[in-house]
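K.L.:
pasting a predicted model and its sequence here:
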Amino acid sequence: MTFKINYFNRTFSRNKLSLAISTAFILVTTHSVNAAEQDQEKVEDEVEVIEVTGFRSSASKQRDFKRFSENISDGIFAEDMGKMPDENIAEAMQRITGVGIDRVDGEGSTVTIRGVDPSLNQININGVTMTNGGDDNAVNFSTMSADMLSSIEVIKSPSAHHDEGSLGGTVNLKTFRPLELNERKASVSVQTKQNELADETDFAVKGSFADKFANDNFGIATSVFYDEQTVRTDFYNMYNWKVWPNVSATSHQTGENLGKVFAFDPTGFETGTKFNERVRYGGSLTLEYRLDEDNRLWSDLSYSMLTVDEDLYQTRLTALRKDNILDEESGTSFYASSAKAGGNILSRMRETDTETINLGLGYETVIADWVVTAKVGISRADESWPTNNRLNFGQVKESASANWLDENGNIQTVPTLEWNNEYGYFDPTKARLFQIYDDDRSVKDDLDSISIDLQRDVEFGAIHSIQLGAKYFERSKDRSQTIGNTPFTKDSDGNFVYLNDVGQDFPINDFFDGVLDNALEGWMVPDFDYVYNTYLPNGFDGPSDLINTYTIDTEATAVYIEFNYSAFDGKLIGDFGVRYVDTTSSSKGHQGANFPAATGGDSYVVPVDASSDYTNVLPSFNARYVINEDMLLRFSAAKVMARPTPTQIRPGVAIKATNPDNVTAAGGNPYLDPTEATQFDISWEWYFADSGLLSIAGFYKDIDTFIFDKIEEQSFDCPTGTTPENCALLVDVPTKMSDNGSGGEITGAEVSYQQDFTFLPGFLSDFGTIINYTYTDSEASFVDSEETNAEFYDGFPFLKTSKDTVNATLYWEKDGHSVRLAYNYRSDNLYQAVVLDSSIWTDSRESLDLSANFQLTQQLSLNMSANNLTDESDRRYATRTIGKNGLASEGNALTSGTPDWRTAYYANTGRIFRVGVTYKF
């Protein structure tokens, strides 16, 4: 048999990038000739103020913020109160150089900044550090509405007065300040939206109000939002890729019977669909009171509640290691099969509630020439599963196969899954119910902080002012979980319960329609209400899952001093200083194991606790030199740090030994050091004409004590009373734990071009553009001090670091009407470094969004948008990292030319359309 192989070619076309940048430079050069004549009329150091509205107003504020910022930074600004350029905060931020986003079910969730993982970047709202309901430190931006914000700022080069905790950059979310407004603002908007796969029409309403009273000394700004969104995601998941022994195979290249060989294949093949019904509501309230010229009080309150109801229907196929056809070049089975394949049909109904509250209180006064600012911050995040019901049907051994090749011998995006029966999936008359789950989980993240900052003007050479201050915070992360797995054998009459008895039709008839030609057409799914009402009518009060229950307490004190300077008649300005931080962390949890039911099914749990402390000295230097009235040159150097995540420092190890053939363990390391980096930045910025910007920046980060997850064999003490059979399962267990690596480097460059095309003739003068490109090259150490498997991870990049990131916006705006087309590209990046013998990479992704606004009257406007216009999917792929048994390591997929056809995950969410109206009072 002869096959033809066409590997995917998903590399970003640099020709597209070259064309975009070349066009930008041509426009800049063309316009600069005309602008040079007009510049003769400029008054030195005077910035012309032009009244602009809509997205053009947002772009103008973005340009001015970058120009006058004391640090290397970028921002996104609201077009008006209650109207950010994008509805999702993460999706708005991806328009900034150096920022990439991760999506969950089609919506932006977390962000990377200059190649740094989301959990290593600090997020503040009105100066209060935000907590989160997840297991790490990454803030999920989908929990709140972007329209409650006035601006999003990303500080890339810190000063001593900035809070520590960010390795890539600090994100400042700011709501409106009422005393800064020139007039009263009030608006309300109503919107309908639809995800084309879910085929549900949803509703959203938002309102905002701001005004000043008491002779403009008291101000109030408030916003509220209610938002519904139903999303459907179709997916394939080929999980846990590893080198398997004893695979019966025939050579794809020669047809020769190879006998028993080693093959790099997934553990299982999953396919499924899930529906998410999201309801998000909340708002913000800011109060400002100016007592007199020297005294000011304020409070900032924000609240959000996100409820996600998820229905998941999934089928799983495993144990395909018989009669395979092996691609000897890649060591992977193109065709995998078994006469006794295993697997399951799984379904889940889960409700996730995420509640966040952030409160900031501040007072500013002047005491003996010192400007004194005192702040109190309170942040609360609470995430829970009020409902988490799962059903597992299986215990079937059937003839089945997975084929990566189509009928023409070409590699497919996902394998074709086939069962040798009349159903095309596991026989529902044989798939019996054997597990019912009804468990819950709760994560609470509380942070309280207090700070004081002092600043005064001085005359000491070039130093014109001095700042100093201190901050103290306490943070507690509590995680609890119950064991809600109840084995199910037979009903009250002693009969097995088969899927065919309690099933219903697959909920959709267009699974991956128009996306994949070889997708399953569906399978029978259980009737949740019937199963739970019949076989578990009183629910299941499971005991506490102590192994996955823990508390992490962190206390930190920081003090700083900063000097602000000005030299050469104000052409050179900046700051230098140092921040000292002392951190103490303590953790309490449990360690234990769950053993197989065949050997008694017992378990053991023992309490564990640990503590650690560390100090960091963080110097910083920032300089901005005015070359001329249009050009700036910036330089910065700083040492930065980020603390380990709660998951990384959780105490104890959870040993999963219920399957004697696949015993694994996972745990944290409470003695981890924080991640530190020494960074350098340089930026050249040209602000030409009234709206033009061309900037080129370079950055370098030398990262120490990098934290990564490793897997190595460990043996655990066997508690008294444990059977010999179970004790044997605690020897040489593959254990996943966090460790400090030797570090790494991140080097990159950013290019940004922005301009209104007012110099072009006719209707072209109403256009404008913003184009950003970021190049990032990184190398991380995913090895411990003993350099275990060092040769396999040589040259690996940092997680979620794409070499190429592009975002480009083309907009047209006139008389209140506007149209905006936004393009985003992100190249391949490392998703997981260590997964058994493999690494998982995220494939490159392009997206195109369209939005439009039509001013119907002076107060009423119609707006509409379409996200993911080209219906792009999300894909991850696996490579073999650990070389063993004659199969070589494939190394860094970004540089080694490794085949990228082994899909590990593939998902499609479709397009999302929105139509709404806004009325301004």
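P.N.:
Great, that's in hand.
K.L.:
please make it C-alpha for all contacts and neighbour counts, starting now.
P.N.:
Noted.
K.L.:
which SSE is the residue most central in space within the chain in?
P.N.:
For the chain, the residue nearest the mean C-alpha position is T110 (2.7 Å; C-alpha atoms, centre = their mean). Element membership for T110 (DSSP states H and E) is strand 107-113.
K.L.:
residues contacting the residue nearest to the centre of the chain?
P.N.:
A90, I101, D102, R103, P118, A138, V139, N140, F141 (C-alpha atoms under 8 Å, 6 or more residues apart in numbering).
K.L.:
how near is it to T705?
P.N.:
Using C-alpha to C-alpha, to the nearest Å, T110 is found at 23 Å from T705.
K.L.:
what does D311 give?
P.N.:
For D311, the distance to T705 - C-alpha to C-alpha - is 41 Å.
K.L.:
K260 touches T250, doesn't it?
P.N.:
No: judged on C-alpha atoms under 8 Å, K260 makes no contact with T250 at a distance of 9.4 Å.
K.L.:
C-terminal to the longest helix anywhere in the chain, what's the next element?
P.N.:
The residue-count maximum for a helix in the chain (DSSP state H) belongs to helix 14-38. Using DSSP H and E, the helix or strand that follows helix 14-38 in sequence is helix 54-68.
K.L.:
the helix or strand just after that following helix vs helix 54-68, what angle?
P.N.:
Sequence-wise, the next helix or strand downstream of helix 54-68 (DSSP H and E) is strand 73-77. Inter-element angle recorded for strand 73-77 and helix 54-68: 160 degrees (by axes from the mean of the first three to the mean of the last three C-alpha atoms, to 10 degrees).
K.L.:
list of residues touching strand 73-77?
P.N.:
The contact list for strand 73-77 (C-alpha under 8 Å, 6+ apart) reads 58-59, 61-62, 65-66, 84-85, 92-93, 96-97, 150-157.
K.L.:
buried set for that strand?
P.N.:
The neighbour-count check on strand 73-77 (16 or more other C-alpha atoms under 10 Å) flags S73, D74, G75, I76, F77 as buried.
K.L.:
Throw those into TSV and include distance to L27, thanks.
P.N.:
Compiled in TSV, the buried residues of strand 73-77 are given as follows (distance: C-alpha to C-alpha, whole Å):
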residue	distance to L27
S73	25
D74	23
G75	24
I76	24
F77	25
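K.L.:
put this beside the first:
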Amino acid sequence: MKNSMHQRRGQRAGERSSLDLWALTATAGAVTLLLAAGAAQAQQAQADTAAGAQTVVVTGIRKGIEDAISVKKNSESIVEAISAEDIGKLPDASVAESISRLPGVTSQRSFVTGRSQNVSVRGFGPDFNGGLLNGREQASTGSSRAVEFDQYPAELLANIVIYKTPDAAVIGQGLSSTIDMQTVRPLSFAKRAVAVNYRKEKTTKAENAPGYSEGDGDRVSLSYVDQFADRTLGVALGLTKSKSEGGTRPFFRTWGGWVPEVDYDHDNNATTAPIKVKTPGGFTTDLESTNFKREAAMAVLQFKPNKNFESVLDVFYSKGEFSNRKRGLEGPVGGLSAGANDSGGTLTNATIEGDVATSGTFTNWRGVIRNHNEDYTDKLESVGWANKLTVGDWRLNTDLSYSKVKKDATRFETTAGLPGDVNNPNDTITFSGFNGSNLDQVHYTTGLNYADPSLIKLTDVQGWAGATGVQDGYYANPVTTDKITALRLGAGRDMDLGPVKGFDFGANFSKREKERVTREGALIVPGALDANGNVINRFAAADMPGASAGVGGTTGIPVLTWNPAGSLGSVYQLNPWSDADIVAKSWGVEEKVTTGFVKGSLDGDVFGLPLRGNVGLQVQNTKQTATGYSVAGGCDGGTHTCPYTPYSAGHNYTDLLPSANLIFDLGGDQVVRLGAGRVLARADMEDMRGSINVTLNNNTDGNGVRLTASGGNPKLEPFRANALDLSYEKYFGRKGYVSVAGFYKKISTYILRVTTPGVELAPFVTPSTSLPPSGSTVGDLTQPRNGTGGNVKGIELAINLPLNMMTSYLDGFGIVLNHSHTTSSIKLATAGVDVQNIGVTEIPLPGLSKDVTNLRFYYENYGFQIAAAVRKRSQYLGSVSDYQDKTQLVFIRPETTVDMQVSYEFSSGPMKGLSLLLQGSNLTNEKFDQFDPATGQITETKKFGKSYLAGLNYKF
């Protein structure tokens, strides 16, 4: 790697922090206030009843649940839904959190913030979902197409609908699901509505240890809905602003769970052969802190002068600033030489139990102090204008939309330690508490003071640039821009042709342009290079500006820390690199998709059973072009300058996507739904890039001297599947339901990275490419390709009931429970995917947890709203962003998260419309553990602490 060793965090048992006391005090105060208010509310309710007031208005938790049940019950497709409990108030703090509580849905917590971020549906990773806003496809910030839901604040949304079966009239569908986020429609409100929401956030220490701290933040939102011109014109506005200063969190990486066997001279006898003992192999540990801000706005203008015409203009804007600070220590332990400046060490003074050194000291240790910054800003702009017109028996509609996201990231990685080469004095490192496998619990101490500025300098400590290069740090500035413009035209009419009661048809034209441009290279201290960029002193060192004493991650070892932001030009100069893997990160993809669709609405009887639903067909023609660079491999590794030339290619293909949704009414509020169709998910755009790296293989694998190449594939087609769904649902009006659903997806094409021999590589050969003696340009090409897949199947159980249906003594209580069990026959070779820290040759389908369970228990009465939620997810193959800004697949251990909230709403008196809220998240401080499935060893671990929100909402 070009910048530093991988990073990892450790964890220690925590004790109650001052924030826990704050939370207990706040809870006690809130409960006291709520009880007092509740008593007054109960007396008022009794008075109203005595006076004959019998009107029941459903609000809060029940309103959100009943509205969502209504959406599910009346939909022609198999869907799940979330509805706002009130204006500007989804049931959770984030969209991803709310979605992840639905049947068959779960989320992965961010490895940086600990918050739910990526959503998986029915065992598929986030890239297999379609992401929509008001029915329109949305741009994304990553190399994939998965929408980042934290860009859409929950306060600005009214509903979220997840389509589990395809619908021919829905554009931008995914293979596993289609997630449609919806803003309010102001004319659906009976009158003006205004709500102001403020919440104060606190996060506990992840552990009670030196260097750890608490975090805090706040969020405020304003929602306004109104109607004008005799209710023909409606306006909705939403504003939200949030900021969070996260506390420090521990991170520990075990270098892949590596436990080396090293020589140990146990009796100090030169004539006796040393014995082999196991020791820790190396570690990376940081204390991380995250800060982020987000400002967002939503506006809706709805005009409906009569029943025949409606025009709606939607605008959504979101801008975020994110910063992640990493301060820590890393280095090899087990006698390893990890760089050109490191000779490795010798084990001394060890305590041996069996074949394990439970403690000992290694000589010649060269520790690396890490002061890293990872910052980015993102900006989302989404606009849509929809019109509906009825002329006679015909319905006409148009929809013009635009979605753009830009993400500008900057990464500083700086290294500090003892300057000089292997001949300079080095340190010692002592370890203890090792049992052969507990790498994240070993205790380390060093011989030198790493917080001494007279010893510690900014320098290339290990010599990671090699014996001829220099790398005192690393800098990267990737910028990703994604833009979608679309126009939809449609028409339809009612008819009476047997069971077909109407039809709709139309076309959608969309153009998507996504590009990623990066500038990267080594950070160099003064005196290392001459004016021409040549290395003159690779051991050059510099003082650390504004240094202060900190902590070397979970080791507790004192180290020097500083903030490298803005140091390019003042402390460092940049030596830009153009290695093949770096050049390959700059690419562009353009897609033009024309979709024609026709959909028939069904309403009739089949075998004596009432039937409704739809059948339809989409025809999608895709024209795609990808750009990138052809890079000559084997360039000078010391200067990191590879020549490259632009390259582009394209492809054109057509898909037929039939669909059917049939709903049989069994009577007694019971229905059976049958869904069938063909679905697809388009490829990760980074896999489609036009970048190709060609190098000469000098028979290193025994298959002869020849050219080998690797890169993207501009001719890549989508993942495709045939889907079958069956669902039984029993409703109790709008109050509750129970359901059992099963699904089966047959993946006909899956994208894998494979090597194809005998490919003509002449189009990718540059003048700098070295050819074999034969001069042949035929060789092996490794790239993503469409291959065969397998099946994914599962069953989903759901119960959503108010408990007063069983007995009036439980009035106000309710339960929402669902469980999904999913399996897949798909097994992927690790050679075909980018997966880290594993010792197996085959992996399961990314994103699949076999078992996911969600439980939400609530009480709502007399103004009180109390809810507790538990989410349990079995182990799975998730994804994280690595140190090179690439998406890496990682195995994640099972986890259970617990959340709770208590609120009270005043419904009468001078405080009418005011709600008080106390909310707790991750109350068990659940760890985020990555592991190697071959050994069970934890490879990376992190804790995030508990989060508490205290706030108020005022509606008038």
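P.N.:
Ah, there it is. These figures come from a predicted structure and were not determined experimentally.
K.L.:
where in structure 2 does the strand holding T110 of structure 1 fall?
P.N.:
Aligning strand 107-113 of structure 1 against structure 2 (TM-score structural alignment) gives residues 115-121.
K.L.:
what segments of the stretch 101-250 of structure 2 are helices?
P.N.:
With helices called from DSSP state H, counting those that start in this stretch, the stretch 101-250 of structure 2 shows none.
K.L.:
tell me where it has strands.
P.N.:
For the stretch 101-250 of structure 2, the strands defined by DSSP state E, counting those that start in this stretch cover 105-109, 116-121, 129-133, 136-137, 159-163, 177-182, 193-203, 215-228, 233-245, 249-253.
K.L.:
the stretch 551-700 of structure 1 too?
P.N.:
Counting by DSSP E, counting those that start in this stretch, the strands of the stretch 551-700 of structure 1 are 572-594, 603-626, 631-642, 653-656, 664-667, 675-686, 693-704.
K.L.:
thinking again about what came up before, compare K260 and T250 of structure 1 (neighbour count), which wins?
P.N.:
Set side by side, K260 of structure 1 and T250 show more neighbours around T250, with 23 against 15, by other C-alpha atoms under 10 Å.
K.L.:
next up, the contacts around the more buried one.
P.N.:
By C-alpha under 8 Å, 6+ apart, the contact set of T250 of structure 1 is E256, N257, L258, G259, D323, N324, I325, L326.
K.L.:
just put the residues you listed in JSON lines and tack on secondary structure.
P.N.:
JSON lines is the format used below for the contacts of T250 of structure 1 (DSSP: H, G, I helix; E, B strand; the rest coil):
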{"residue": "E256", "secondary structure": "coil"}
{"residue": "N257", "secondary structure": "strand"}
{"residue": "L258", "secondary structure": "strand"}
{"residue": "G259", "secondary structure": "strand"}
{"residue": "D323", "secondary structure": "strand"}
{"residue": "N324", "secondary structure": "strand"}
{"residue": "I325", "secondary structure": "strand"}
{"residue": "L326", "secondary structure": "strand"}
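K.L.:
of the residues you listed - the most surrounded one?
P.N.:
Neighbour tally across the contacts of T250 of structure 1 (other C-alpha under 10 Å): the maximum, 28 neighbours, falls on L326.
K.L.:
isn't that one right next to S333, touching?
P.N.:
Yes: if you go by C-alpha under 8 Å, L326 of structure 1 and S333 touch, sitting 4.2 Å apart.
K.L.:
which neighbours do those two share?
P.N.:
Common contacts of L326 of structure 1 and S333, defined by C-alpha under 8 Å, 6+ apart, comprise A263.
K.L.:
quick one on the thing from earlier: of the contacts of T110 of structure 1, just say which sits nearest to Q648 of structure 1.
P.N.:
Ranked by distance to Q648 of structure 1 (C-alpha to C-alpha), those are led by A138 at 13.0 Å.
K.L.:
residues near the closest one, how many?
P.N.:
Neighbours around A138 of structure 1, by other C-alpha under 10 Å: 23.
K.L.:
what's it aligned with over in structure 2?
P.N.:
So, by TM-score structural alignment, A138 of structure 1 is matched to A146.
K.L.:
residues in contact with its match?
P.N.:
Counting by C-alpha under 8 Å, 6+ apart, A146 of structure 2 makes contact with P126, D127, F128, N129, G130, G131, S140.
K.L.:
just put those residues in CSV and tack on distance to L952 of structure 2 and neighbour count.
P.N.:
Listed next are these as CSV, based on distance: C-alpha to C-alpha, whole Å; neighbours: other C-alpha atoms under 10 Å:
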residue, distance to L952 of structure 2, neighbour count
P126, 33, 27
D127, 36, 22
F128, 37, 27
N129, 34, 28
G130, 34, 27
G131, 31, 27
S140, 32, 26
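K.L.:
can you tell me which two in those are farthest apart?
P.N.:
Using C-alpha to C-alpha, the two most remote members of the contacts of A146 of structure 2 are F128 and S140, lying 13.4 Å apart.
K.L.:
by contact count, what packs against the strand or helix carrying I436 of structure 1?
P.N.:
Taking DSSP H and E as the criterion, I436 of structure 1 maps to strand 432-438. On a contact count with 3 or more C-alpha pairs under 8 Å, 6 or more residues apart in numbering; DSSP states H and E, strand 432-438 of structure 1 meets strand 370-394, strand 485-487.
K.L.:
counting neighbours, what do you get for the aligned partner of V171 of structure 1 in structure 2?
P.N.:
Counting by TM-score structural alignment, V171 of structure 1 lines up with I179 in structure 2. Burial of I179 of structure 2 is recorded as 28 neighbouring residues (other C-alpha under 10 Å).
K.L.:
just R122 of structure 2 next, same as before
P.N.:
For R122 of structure 2, the count of nearby residues is 29 (other C-alpha under 10 Å).
K.L.:
and the spatially closest residue to it that is not a sequence neighbour, how far from I795 of structure 2?
P.N.:
Closest residue in space to R122 of structure 2, ignoring its immediate chain neighbours: G104 at 5.1 Å, by C-alpha to C-alpha, 6 or more residues apart in numbering. Distance, G104 of structure 2 to I795 of structure 2, by C-alpha to C-alpha: 8 Å.
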